[in-house]
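Novice: turn this into a structure:
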Amino acid sequence: MGNSVGNNVSSTDNKSDPRGKLSAARRIAGQLIMIRMPGTVLDEDTAQFLRDNHIRAVCLFRQNMVNAEQLSKLTADLRAVMGPNALIGIDQEGGAVVRATWLPAPPAAMSLGATNDVALARAVGAAVARGIKSLGFNWNFAPVLDLNNNPANPVIGERSFGSDPQRATELALAWMAGSLEEGVACCVKHFPGHGDTHVDSHRDLPTVAKSRAALDALELAPFKAAMSAPAMMSAHIVYPALDPEHPATLSHKILTGLLRKEWNYRGVIITDGMDMHAIAGRYGVGNAAVQALAAGADMVMALGNRSTQEETLVSLTMALATAAGGSELGSAALAARLARLDGLAASYPCAAGAYPFLAEAADEHLMADAWRRGLTLVGNPQPLAAGTRIRLLACADAAGDGVAEAGLPAEAIAAVLARRYDVELVTFEGDDSFDWASLPDDDRVVILASTTRLRYGEKARKNWRPDLHLALWNPFQTLDIAAPALITYGFAAAALEAVADWLAGSLEACGKMPVTMKSETQ
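Specialist: Model (predicted):
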């Protein structure tokens, strides 16, 4: 599928032929969006939609994945339809945010932050790339450059490498370097920074009301240091010091004024998902897509259903067909966008190949070691002797959080502990509705396993204390529960095995918390 704009919307023929002008605009519009698709096979209807609209970019999720054989065929079929300039993306960050769950499970960014080992971060980034490249992906929406300096942040948490801008940046860029060496493009996110928010942009529109000087010192610093990144994802957040009217995704002042002109960024700019409520619920997906391109984005992530994708295409087609020549939607600007996207695909071509057995085995070992090295203690928790009688408390619902597609079932951690201990599992639907005082006062050691991202409410915070807290997802939950804690920053199988080894006294927890742990009231 060619990406030429030689017969683009500004050609003389198109000016005298409205139908041809719209057709050319639709062809270009399709090349500037990334979609998601249903199912685990490329059905003919979806294939025809891709062909008809010249779509060259797809992002895949767990709903599209069964195993390596199925996924490799799906990406091969997508390449056959979308052509050599195809961009096939995935969110394989690590920790809770992974899509292909059978690959060696990478630790969360904050776990790597806890190890404070740049070489390890680079090795993990390379291993992630080897795995997803073998499945036919050429674009990974990672690493996260957000600095998590807000314990109340509901969506970033352990996805961040830490709160110190210099160290977090060094670790993130090392992770990216490893990926690039293995031939997978990275997309750093979420510019200009999603760390200091208490609202999830999947659900509403956050605001970061800091001065430009404060943003330069913290949020913006990692992104300014990442000008070599092949791609950057915009955040659906308002930064009044940068643009008091528009979220970054729709802001010409931020995407073009700051990123392109002030910082001279030359990589691809892609939006975060335009189906997120911060955008779709306020601006409408079609109108917002036009605004994002007018602001300076190169590609719009149209991750909604077919109807919202159609709405996006129609709105972009009309806008491109009527755009002034010198505008951000004019022919010169469109040619520059397509050149950047073509360059990304050319530099990082996607073609599935077998994951070498020895490399996969080595990567499994690498990831397990990284999880173990990230284990972090709060207070002075102690290992437990074999046969100890334990009462394990965990949330009954292992739901994801909209970004992570699933949490950890309570039974999973119970099964790990039951190999060594006498475990009684008690589950609760919600911590504020659970009667913490109903637990018997007996000889069992009480362990709380935090298996979801949600912070704890006042009822649990004020009225209850376990003997040990296993924080298996969100490290900031240790601020809620006044108990000695072991933090894993994630719940992959290797993380649970590390917990078991620490409890048995055969593993030391050497991680250092890479964020400032203070309650929101301090």
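Novice: make it CA atoms for all contacts and neighbour counts henceforth
Specialist: Noted.
Novice: you'd agree Val268 is up against Leu338?
Specialist: No: using Cα atoms under 8 Å, Val268 makes no contact with Leu338, being 9.7 Å away.
Novice: find residues that contact each of the two.
Specialist: Common neighbours of Val268 and Leu338, using Cα atoms under 8 Å, 6 or more residues apart in numbering, are Asp298.
Novice: for the comparison step, fold the sequence that follows:
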Amino acid sequence: MTDYNTTANSKLDHLKHKIGQMLFVGFHSAVVNEDSDIVKYIQKYNLGGVIYFDYYAYLKSYDRNIKNPDQLKHLTKKLQEFAPTPLFIGADVEGGNVNRLKAKYGFNLQVPTYLEMGSRDDLQQTYLEALKISIILKSIGINTNFAPVMDLDIDSPIITKFERAFSDDPEKVYKHCAEVIRAHSENDVISVSKHFPGHGSTKGDTHEGFVDATDTWQEKELVPFQTGIDEKTLDCVIVAHLFNKHLDPENPATLSHKIITELLREKMGFKGVVVSDDIDMYALKHNYSLEEIVVKFINAGGDIILMGNNHDNDLSQIENVINIIVEKIEEGVIPAQRINESYQRIMQMKEKYIFSPEINA
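Specialist: A predicted model of the protein is given here:
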């Protein structure tokens, strides 16, 4: 006789196993063991990845994950040992003004800003600077870099101010970004290109609140992404929390089926992994409930939910997100097929860069 409760529990566990791969989370510790909260969540929910920070925004303190190269290498090694499925382990290491691996922690990683490299316009030099980054990342076990920035240098307080874009010329931006991606790929480091559909013209910062790009966004901001898709350079893209009524009159890009599925996937042809920008940013957090964010992002066609935990130190949100997804699948609000699609894309990217398992539906 079939034990239907056991069968149901088995199916639920398998579903949660897949959902866990869709979460990329931040945590507050520089050392872990089997009793660490993050380890327990990784093991219980088969989490897909973790992101390292050196700065804790809520307390305005440099006391997070990164102390020195040996410590970070050991932390990475221990996390992978505890993980049921090899983890994405990521950080923002663009170079220039956005670099978690700072000299004060003992990292020898002095890299020019993207704008400096774009002004120099020496593609070989850009490649070599990116190669320097990817070699260090690989040496400490970081397999995912939230770079390059594919935004245009138009006029943005979060992009232009910190010289994070190569140029206002979309073709030049793509050529330099392609060198960054090539250098990372050669060391088996995933490049997460950002911030679709373009953050370079915005007048606000989505870390701080709602940003409307309707009157400033230009269609040429799509060009670096489109070229990367056409040339099969892009494996992974971050979608920004930008609102643009010309692209979607109701939802910001992260929560938009029109932008993620209809524009990025169907019209532009992107077949890779879509990551949300950090859902802790106030552009979402102050305007949508956690349930709305999770449901809308997944139904929009997104694959990985980035949860930086920069405003608190409460990992219970991981469980909340997983429970929301399970509940909404059971209610028919989220199609189970959406989870399967995302899981397949995630595992294909892990197979390419991290491991070689059989991919089971």
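Novice: please enumerate the strands of the second structure.
Specialist: 23-26, 49-51, 88-91, 93-95, 98-99, 144-145, 190-196, 211-212, 236-239, 242-243, 273-276, 305-307 (DSSP state E).
Novice: need these in a markdown table (columns: distance to Lys78 of the second structure and mean neighbour count).
Specialist: As requested, these are exported to a markdown table (distance: least, Cα to Cα, whole Å; neighbours: other Cα atoms under 10 Å):
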| stretch | distance to Lys78 of the second structure | mean neighbour count |
| --- | --- | --- |
| strand 23-26 | 16 | 24 |
| strand 49-51 | 12 | 24 |
| strand 88-91 | 12 | 24 |
| strand 93-95 | 21 | 22 |
| strand 98-99 | 23 | 16 |
| strand 144-145 | 17 | 26 |
| strand 190-196 | 20 | 26 |
| strand 211-212 | 39 | 20 |
| strand 236-239 | 26 | 25 |
| strand 242-243 | 36 | 26 |
| strand 273-276 | 25 | 26 |
| strand 305-307 | 21 | 23 |
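Novice: to Ile229 of the second structure, which of these lies closest?
Specialist: strand 236-239 (10.2 Å; Cα to Cα).
Novice: export the strands of the second structure as JSON lines, with columns for distance to Lys258 of the second structure.
Specialist: Conversion of the strands of the second structure to JSON lines gives the following (distance: least, Cα to Cα, whole Å):
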{"stretch": "strand 23-26", "distance to Lys258 of the second structure": "23"}
{"stretch": "strand 49-51", "distance to Lys258 of the second structure": "27"}
{"stretch": "strand 88-91", "distance to Lys258 of the second structure": "28"}
{"stretch": "strand 93-95", "distance to Lys258 of the second structure": "29"}
{"stretch": "strand 98-99", "distance to Lys258 of the second structure": "30"}
{"stretch": "strand 144-145", "distance to Lys258 of the second structure": "27"}
{"stretch": "strand 190-196", "distance to Lys258 of the second structure": "13"}
{"stretch": "strand 211-212", "distance to Lys258 of the second structure": "16"}
{"stretch": "strand 236-239", "distance to Lys258 of the second structure": "13"}
{"stretch": "strand 242-243", "distance to Lys258 of the second structure": "12"}
{"stretch": "strand 273-276", "distance to Lys258 of the second structure": "14"}
{"stretch": "strand 305-307", "distance to Lys258 of the second structure": "18"}
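Novice: of these, which approaches Pro249 of the second structure most closely?
Specialist: For Pro249 of the second structure, the closest of the strands of the second structure is strand 242-243, at 8.1 Å, according to Cα to Cα.
Novice: in the first structure, what stretch matches that closest one?
Specialist: Mapped onto the first structure using TM-score structural alignment, strand 242-243 of the second structure covers residues 237-238.
Novice: what does the matching stretch rub up against?
Specialist: Residues contacting stretch 237-238 of the first structure (Cα under 8 Å, 6+ apart): 194, 201, 205-208, 244-249, 278.
Novice: do the same with stretch 308-321 of the first structure
Specialist: Counting by Cα under 8 Å, 6+ apart, residues outside stretch 308-321 of the first structure touching it are 9, 21-22, 25-26, 28-30, 35, 285-287, 289-290, 302-303, 329-330.
Novice: of these, which belong to helices?
Specialist: Residues of those located in helices (DSSP state H): Lys21, Leu22, Ala25, Arg26, Ile28, Ala29, Gly30, Val285, Gly286, Asn287, Ala289, Val290.
Novice: thought Met274 was touching Ala235 of the first structure, still the case?
Specialist: No: checked against Cα under 8 Å, the pair Ala235 of the first structure and Met274 is beyond contact range at 10.3 Å.
Novice: comparing these two, which shows the higher neighbour count?
Specialist: Met274 (27 against 24; other Cα atoms under 10 Å).
Novice: residue in the second structure matching the more buried one?
Specialist: In the second structure, Met274 of the first structure lands on Ile279 (TM-score structural alignment).
Novice: try Arg461 of the first structure
Specialist: Checking with TM-score structural alignment, Arg461 of the first structure has no match.
Novice: for the stretch 1-150 of the first structure, what spans make up the helices?
Specialist: Shown for the stretch 1-150 of the first structure, the helices assigned by DSSP state H, counting those that start in this stretch span residues 12-15, 18-31, 44-52, 68-82, 109-115, 118-133.
Novice: please identify the deepest-packed of the ones you listed.
Specialist: For those, the largest average neighbour count (mean count of other Cα atoms under 10 Å) is found in helix 109-115, namely a mean of 29.
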